[in-house]
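Visitor: structure of the sequence below:
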Amino acid sequence: MIVRILTEGQFEIPDTLVERLNELDNAVLAALDSGEEQEFKVSLAALLGAVREAGTPVAADFLGASDATLPYADATVEETRALLKSDGLIPG
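Guide: From the prediction side, this is the model:
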């Protein structure tokens, strides 16, 4: 899976991490639903951190599509909502 973090680039994510990313995605969604800004920031930071830590950066000249697009670290609730798909930020 290729995940793009806006303003940072793309990361190739091993299949073994997808379930964990979905758990973190669910935490972001719950924070969005509750309207808790601090909870949103913490859960988004955890999701982005997991992608950065376990993902392998994709070469800058790679032109393939991303499977998921995540907001940048300082994104607002509204900016994040604009990226949501029917199953959240991470497909699956």
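Visitor: only C-alpha atoms for contact and neighbour calcs from this point on.
Guide: Fine.
Visitor: now the most far-flung residue of the chain relative to its centre: how far from Pro91?
Guide: No residue in the chain has its C-alpha farther from the mean C-alpha position than Asp61, which lies at 21.2 Å (C-alpha atoms, centre = their mean). Distance of Asp61 to Pro91, computed by C-alpha to C-alpha, to the nearest Å: 24 Å.
Visitor: could you do Phe62 as well?
Guide: Phe62 sits 21 Å away from Pro91, going by C-alpha to C-alpha.
Visitor: what about the two, which has more around it?
Guide: Between Phe62 and Pro91, counting by other C-alpha atoms under 10 Å, Pro91 is the more crowded of the two (16 against 8).
Visitor: alongside the first, I'd like the structure of this one:
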Amino acid sequence: MIIRIMGEGQYRAPDAIIEDLNAIDNRIVELVEKGDREGFRNELLRMVSLVRERCEPLEASEIVKSDLILPPSDLTFEEARGIFRGQGLIED
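Guide: Down below sits the predicted model:
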């Protein structure tokens, strides 16, 4: 799976990471619905960090279609309301 972090680049992700990302994604949806800005910020940073730490960055010259696009780590809470709703970024 190829994951893009907006404004940062693409990563080749092992299949095992998808379940972890989905769990974080679902928590972010709940936090946004509750209006928990601090919790949202912490989980978003956790999601982006997980990709940075456990996935292999692709070379900038390698252009591949992304299977999943994550928002940047500086996404505002207001922007998150339009993204993290329903099933979030990753559909179960």
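Visitor: re earlier: helix, strand or coil for the residue farthest from the centre of structure 1?
Guide: Following DSSP: H, G, I helix; E, B strand; the rest coil, the label given to Asp61 of structure 1 is coil.
Visitor: wait, what's in contact with the spatially most central residue of structure 2?
Guide: For structure 2, the residue sitting closest to the mean C-alpha position, by C-alpha atoms, centre = their mean, is Leu70 at 3.7 Å. By C-alpha atoms under 8 Å, 6 or more residues apart in numbering, Leu70 of structure 2 lies in contact with Ile3, Arg4, Ile5, Met6, Val48, Leu89.
Visitor: weed out the non-buried ones from the residues you listed.
Guide: Among these, those that count as buried by neighbour count (16 or more other C-alpha atoms under 10 Å) are Ile3, Arg4, Ile5, Val48, Leu89.
Visitor: return the subset of those residues lying in helices.
Guide: Filtering the buried ones among the contacts of Leu70 of structure 2 for membership in helices, criterion DSSP state H, returns Val48.
Visitor: picking up where we left off before, what's the counterpart of the residue farthest from the centre of structure 1 in structure 2?
Guide: The alignment partner of Asp61 of structure 1 in structure 2, by TM-score structural alignment, is Ser61.
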